[in-house]
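*Asks:* this one's structure only:
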C-alpha cells in the first residue's frame, strides 16, 4: 500500500486579489510576444516552420480578461491541497490553475522550487492575470494559459501503487480540449510523479500547446544543464536564432544571470536522448525534471541582469527577495509552435520532479559535454529512465479511474460542452451538477434553439459569448434579436468573418440601441483604423457607447479603450471628457494616470505630462513587453527613464 496522502489546507500570503473579470469581450488580438516574421519562419526546419505557422489564436475569446487586480496587498488565504509522503510534501493551489506552489524535500529540508512569498497578479497570461513561482501547467496557446488564475476541479484517485493520487482537471476553452494532471508520490521515492493527458473528443483535428513551467531559485552560481549542444535563442526583439550551448557572444548562457536581457533558450535535445533539465547550485544541488519522450522540448527562460529584467522581478514579488529563472518542458521544440492532435486521440505523458546532487566541480566545469553527461549519470542513478517508462505504463491503467468527491470545483463550461457534444470522458467527469449561472442561457439555446425569452440588452453587460463553430451554428439558427445578434457578431468576429460580424452588430443596434454592440462596432472600426480607414467613425461610435453605458465596471473598461481611439482620431478634448467620466478612485489608477499623460501630450501640455511621471504612478496591468512607458517618456525628454518605469525587455 502506497504511503501518499492527500488533504485540504490553506496558505496565507500577502496578496492582491485577482478581482472581477472585464465585462467586455476581448475582440482585438493580443500583442503576443512569441511571434516571428514569415520570412524568418521560412528559414526554420520544415517541421518547426509548419508548427510555428499552425493555428495561431485570433483572440482569447471565449474567455474574458482578468484585469481587475491592483498592487495593494493584504493578508489573503489561499485554499491548498497537500500531497504528502515520508519523503516529499507538495502544495497545490486548486483555485489558481492547479499550480504547484511548493515541492519540499523532507530528508534534506530543502524547498526545490522558487516559491513566491507574495501573490501578485501581473499581465503575463493570455487573458492578463498571471503570477510567478512554482510549477505551472500551461495549456492552450502560445503564452501563459488563461487558467493561470482560474479554478480547476480536484479530487482523489487511487494511485498506481495503491496510495492516494490527486487529480486536477478542466476544460481548456481556447482549443476546447479537456485535460488532466495526476500527482502522486510513489512509496520510498524522492520524485513527484505527474501523469498528464490532453484529449480531443471532437471529430476534427485540434491544435495543442503544452509547457510545464518550473520556477527555480536564481543565484550567480546557478547553472542550468540539459542534454543539448544547440539551442534556439528567442529574445524580445522577436527573432529566433540557432546558437551553440553554452557559450554565445562571450558568455556562458547556462548561468541565467550571465544574460543581460530577458530571453528564451529552446534546447535541441537529440531525438534519442533522455528528456531532462536540471537547475543546480554551487554545491551541485537542486532540482531535476525528466519525462517520457513525448514531452520533447526543454527551455530556459532568464530575466537577465539588465535593468528591465530586474524591474520585472521586483514587480512580480517582494523587494529584496532572490530572483528566479524558469526551466520548462513542452510538446514542441519551441513555444512558437502548436501541435496537431487528431480527432478522438490523446496526448499522454509522465513527468518526474525531484532533488539531484552532483559533483560541483563537474557541474561547473568548462567542459559542457562532460558536465551534462555527469548530471545525466546522476539522474540515471537517482531515477532510471526505465523506471519513468514503467511508472507511465502503470499510471495509464489508472488514468480513466473515476475520481472521488470533489475537493475543489472549477468552472461549468466543461459540463456545458459535454452536454452539447455528448462526450464521454472517463476519469474526468463533467456532469450537469457542475453547470452554473453563466451557462444557463447557453443551455437554453442548446435545448430550445433560442436564447431565453425577452432577447433584449439592458444596462447590465451581457454574459460571456461562446465562439466555437458549433455554438456559432447554434446562434446563426436562432431567431434574430438584440442579444442574439450581439453574441453572433462576437462569434463571427472571432472566426475572422469581420464583415458578417459588423452586420450582426448593426442588426443588434437596429433592434434596440445598446452600448455593447456599439462598442463592438467601434472596435471593429479601430481595428481597421490601423490602415487609416475609419478612425473618426470609431471615435463617434465609442462616444455613443459611453453615453449609453451605466454599469461602473463596464464604463471604466470602455473608457480605457475609448481614450486611445479618440487620440488616434486626433480628438484630445473628447478623450479628456471620456477620462472625466471616471470616478476619482478609478482615475487615480496607474493605467488612467498614463492615459492622462498621453492626453496632456496631445493637448500640447508636455510639462503637465512630465509632472504626472514626477508624481509617480504604477500601471497595475502593464503588459509583458509593452514599451508604452518608454515611448511616452521619450516624447517628454531625452533624459534616461527613471528606474521605476524601466520595464524594457530588449536593448533600446
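*Replies:* The structure has been received and is ready for your questions. Keep in mind that what you see is a predicted model, and the values were worked out from it rather than measured.

*Asks:* okay, CA-based contacts and neighbour counts for the rest of this
*Replies:* OK.

*Asks:* surely residue 590 touches residue 619?
*Replies:* Yes: at 4.1 Å, residue 590 and residue 619 qualify as touching, with contact defined as Cα atoms under 8 Å.

*Asks:* need the single longest helix in this structure, by residues.
*Replies:* helix 552-568 (DSSP state H).

*Asks:* gap between the two ends of stretch 359-379?
*Replies:* 12 Å (Cα to Cα, to the nearest Å).

*Asks:* what is the helix or strand where residue 326 lies packed up against?
*Replies:* Using DSSP states H and E, the element containing residue 326 is strand 323-330. When contacts are defined as 3 or more Cα pairs under 8 Å, 6 or more residues apart in numbering; DSSP states H and E, strand 323-330 packs onto strand 210-218, strand 275-280, strand 297-302.

*Asks:* use this one as the comparison:
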C-alpha cells in the first residue's frame, strides 16, 4: 500500500527574506519576448498574445542573500515499494526528489542547498527537482510560495494533492501526485480550470532538473528543434547536430541555449536523459502536453558560474528537460471560458543499452527509448490513468497537510457577492480560514465599498488586480483617499491602462504626498521618452525622502539621478542608507556607476577589488561585466592617451584586466 507522510528536510538554507516594498511596475520585458522569429514566424503563435505588462498583483521576492545557515523545508513524502517522491510544500509544490528505491538512485537533480536567485517572474527561484510553471512565460510566481496541500483517499491509495489560485490568470489549478501499488512510475495529474466567463491566455511547462554528468544525453522523438539563444533569435535546426556539435550531449554546449524539440503531430510526447551507462529519467505524458525542451547553461565561464551560483560550488551541475503545452516557451495558448485542461505526466527510471542510446544513429537511440516506454507504459495504459483520475479528481481532501495563500478564498468571496461562477472546486476548496491580514483591506472594500485608510509612512496593502476588483476600485474612486487612489492606479496599470494609472497616482500624491504614488509616477516618467528626465529624477528623490529606508528605493532613485547627471544627489541617496542596505550588491553596483560618472576610476576599481555579490542578479543581465569592462577600458585609454572606443584600447583592456570569475555571468559567447 502506498504511504504518505510529512517530514522536514534539513539542509543549508538562504532565507527568502522580506518581499520588496515596491510593486513590479511595467518595465523591460523578458528576453524571450524580444525573440527574432525569422523563418519560423509562420509556425508560432503571436508572441504578443498573452504577454502581461507586469506580474502585478504579485510582489517581488528580492529579500534573500547569499549567506546560508542550517534550516529545514517542510515536505510531503509519497512512496510505494519502487519509488519515493518528496514534494516541497512551501515551494510551489516542487517535486524535490524522486528516488528509485531498488537501486537507491536519485532520478532528478536534488540541490544540496536552498539558494534563491533572480530567475523567476517574482525574482526568487532555485534549481533542482521538478517545477510546475503556469500563467505566463517564465518561472511561475508561485515557485517560492506555499501551496494548499492535503491527503486524498482514492482507489489508488493515498494521493498528495497540492493546489492554488493563480492570480495573473485568475484560475485555480491542482496537481495530484499518485503512486499506485506496484507502479514504477510516479503519476502527476494536472488540472487547470478556467472558471471565468472570458477566454484567458494559458502557459504551462514542467521544468525537470537532472544531473549533468559526463556523457549524459537527452533524447526526444524529434528530427528538428527550435533553438533559442540569448542573442535573441529563434531558428529551426536539425536534431541532434547543429554547426557540427551534437547538442543532445549538453557537455558540448558552448553557452546557454534552449532547444525546443519539434515533435511532429501524432508522435507520442516524451523526453529522457540518460547517463553514459544508459540509465536515467524518462518523462512521458498524455497528448495535451506536446512540447519538449532541453536547456543547458553551457560550458563557458559564465555558464559554469551560474551553476555554482545556484548551489554549492563543486557539487556538480545540472541540465533541464521540460514538457509544455505549446511548441516553445515563447507562446501562450488560448483557453476558452469555462474550459478544463487536464493531463497526466509519468516519471520513472530508465535503463537502456548504452551502445544504442549513445550510438551515432539518432533514430536508433530514439526508438530504443520509445520501445522501453511503450512496453512498460503503453499509450492506452497512460490514457486510462487520465480517464480514471477524472472519476476522483473532485474527491474532497481527507486531511489538510499545508495551507497556501488566502487569495483564492478572497476571490471566492467576491464571486459569491456578484453571483459569478465559483473560484474553487469540490476537490480544491479555498476556505475562509485561509484568509489572513493580507486580504483584510480587500474584504473591507468588498463589504463596505472602500479600502481602509492607511498611513503613508509604511508600505500599502498587498496589491490586487483583475476586472472584478478593478470595477470595485473604480466605484470607490470618487471618495478614495491617497491609498485607494494608489491601489486603483496599480489595478489600472495591471490591466494595461497606463494613462488611467497616471491619473490615479496623481490624485493620490495630491491627496497626501506619499512615496508610493510618487515612485509610480517617476517610474512612468522614466519609461516615457516624451517626459524630461529631470521630472523623473525629482519625483524619485522626493519619493526616496518620504519612504522608509530601503535599498530598492535607493537603487531606482540613484539610476534616475545619474541619468540626468545629478551626481551629488545620487551620492547622497546612497550615503543615507542604513546598514545592511548600504552594503547590498545592488548598492555596490550603484557606487561603481557613481564613481565612473565622477571620473573616479580608482574608486570604481576599489569597489570591485573589495568584492561584492549581487544576490538578485538577473538571468541574462550584463551589468557586472559591462561595468568591469568600462572601468578597464577607461583606465587603459587614460594610460595610452587614446579614445576609449579605440579597438587597441579594448583589446588591451581585455588582456590586462580579464573579467574575474566572481563577476562573470555571461550567457552568450565570449
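*Replies:* That came through, no problem. Only a predicted model underlies this, so the values are computations on that prediction, with no experimental measurement involved.

*Asks:* quick one on the thing from earlier: which residues in the second structure does the strand holding residue 326 of the first structure align to?
*Replies:* Alignment of strand 323-330 of the first structure against the second structure: residues 317-324, by TM-score structural alignment.

*Asks:* now do that stretch: distance to the chain's middle.
*Replies:* 14 Å (Cα atoms, centre = their mean, to the nearest Å).

*Asks:* what's the answer for stretch 155-164 of the second structure, then?
*Replies:* So, by Cα atoms, centre = their mean, the centroid of stretch 155-164 of the second structure is 25 Å from its chain's centroid.

*Asks:* quick one: buried residues of it?
*Replies:* Residues of stretch 155-164 of the second structure classed as buried by neighbour count (16 or more other Cα atoms under 10 Å): 157, 158, 159, 160, 161, 162, 163, 164.

*Asks:* any idea which element the third one lies in?
*Replies:* Secondary structure from DSSP H and E places residue 159 of the second structure in strand 157-166.

*Asks:* what lies in contact with that strand?
*Replies:* Applying Cα atoms under 8 Å, 6 or more residues apart in numbering, the contact partners of strand 157-166 of the second structure are 1-4, 76, 78, 89, 93, 135, 142, 147-153, 171-180, 404-405, 407-408, 428.

*Asks:* need the counterpart of residue 335 of the second structure in the first structure.
*Replies:* Match for residue 335 of the second structure (TM-score structural alignment): residue 341.

*Asks:* helices of the stretch 401-550 of the second structure, start to end?
*Replies:* 407-418, 440-448, 467-475, 482-494, 498-511, 515-526, 533-546 (DSSP state H, counting those that start in this stretch).

*Asks:* assign a three-state SS to the alignment partner in the second structure of residue 108 of the first structure, would you?
*Replies:* Under the alignment (TM-score structural alignment), residue 108 of the first structure maps onto residue 103 of the second structure. On the three-state scheme (DSSP: H, G, I helix; E, B strand; the rest coil), residue 103 of the second structure is labelled coil.

*Asks:* after the longest helix of the first structure, next one along is what?
*Replies:* Helix 552-568 of the first structure is succeeded, C-terminally, by helix 572-580 (DSSP H and E).

*Asks:* which part of the second structure lines up with that following helix?
*Replies:* Using TM-score structural alignment, helix 572-580 of the first structure pairs with 567-575 in the second structure.

*Asks:* check which residues of that stretch are buried.
*Replies:* 567, 569, 570, 571, 573, 574.

*Asks:* and what of stretch 33-48 of the second structure?
*Replies:* 33, 35, 37, 45, 47.

*Asks:* list just the nearest of the residues you listed to residue 263 of the second structure.
*Replies:* residue 45 (16.2 Å; Cα to Cα).

*Asks:* quick one: contacts for the closest residue to the closest one other than its chain neighbours?
*Replies:* Spatial nearest neighbour of residue 45 of the second structure, chain neighbours left out: residue 331 (5.9 Å); criterion: Cα to Cα, 6 or more residues apart in numbering. With contact set as Cα under 8 Å, 6+ apart, residue 331 of the second structure has these partners: 44, 45, 46, 47, 49, 50, 137, 203.

*Asks:* which residue in the first structure aligns with the fifth one?
*Replies:* Alignment of residue 49 of the second structure against the first structure is given by TM-score structural alignment, with residue 54 as its counterpart.

*Asks:* one step back: after superposition, how close is the match of helix 572-580 of the first structure to the first structure?
*Replies:* Compared with the first structure after fitting, stretch 567-575 of the second structure deviates on average by 0.7 Å (mean Cα distance after the TM-score superposition for the first structure).

*Asks:* ok, back up a step: out of the contacts of strand 157-166 of the second structure, which are buried?
*Replies:* Buried among those by 16+ other Cα under 10 Å: 2-4, 76, 78, 89, 93, 135, 142, 147-153, 171-180, 404-405, 407-408, 428.

*Asks:* name the nearest residue to residue 225 of the second structure, ignoring sequence neighbours.
*Replies:* Nearest to residue 225 of the second structure is residue 261, by Cα to Cα, 6+ apart, at 4.2 Å.

*Asks:* how much space between residue 431 of the second structure and residue 10 of the second structure?
*Replies:* From residue 431 of the second structure to residue 10 of the second structure the distance is 31 Å (Cα to Cα).

*Asks:* in what helix or strand does the aligned partner of residue 258 of the second structure in the first structure lie?
*Replies:* In the first structure, residue 258 of the second structure lines up with residue 264, judged by TM-score structural alignment. Assessed by DSSP H and E, residue 264 of the first structure sits inside strand 263-267.

*Asks:* tilt between that strand and strand 275-280?
*Replies:* Counting by axes from the mean of the first three to the mean of the last three Cα atoms, to 10 degrees, strand 263-267 of the first structure points 130 degrees away from the direction of strand 275-280.

*Asks:* how far off centre is strand 263-267 of the first structure?
*Replies:* 18 Å.

*Asks:* who does it touch, helix- and strand-wise?
*Replies:* So strand 263-267 of the first structure, by 3+ Cα pairs under 8 Å, 6+ apart, packs with strand 230-235, strand 297-302.
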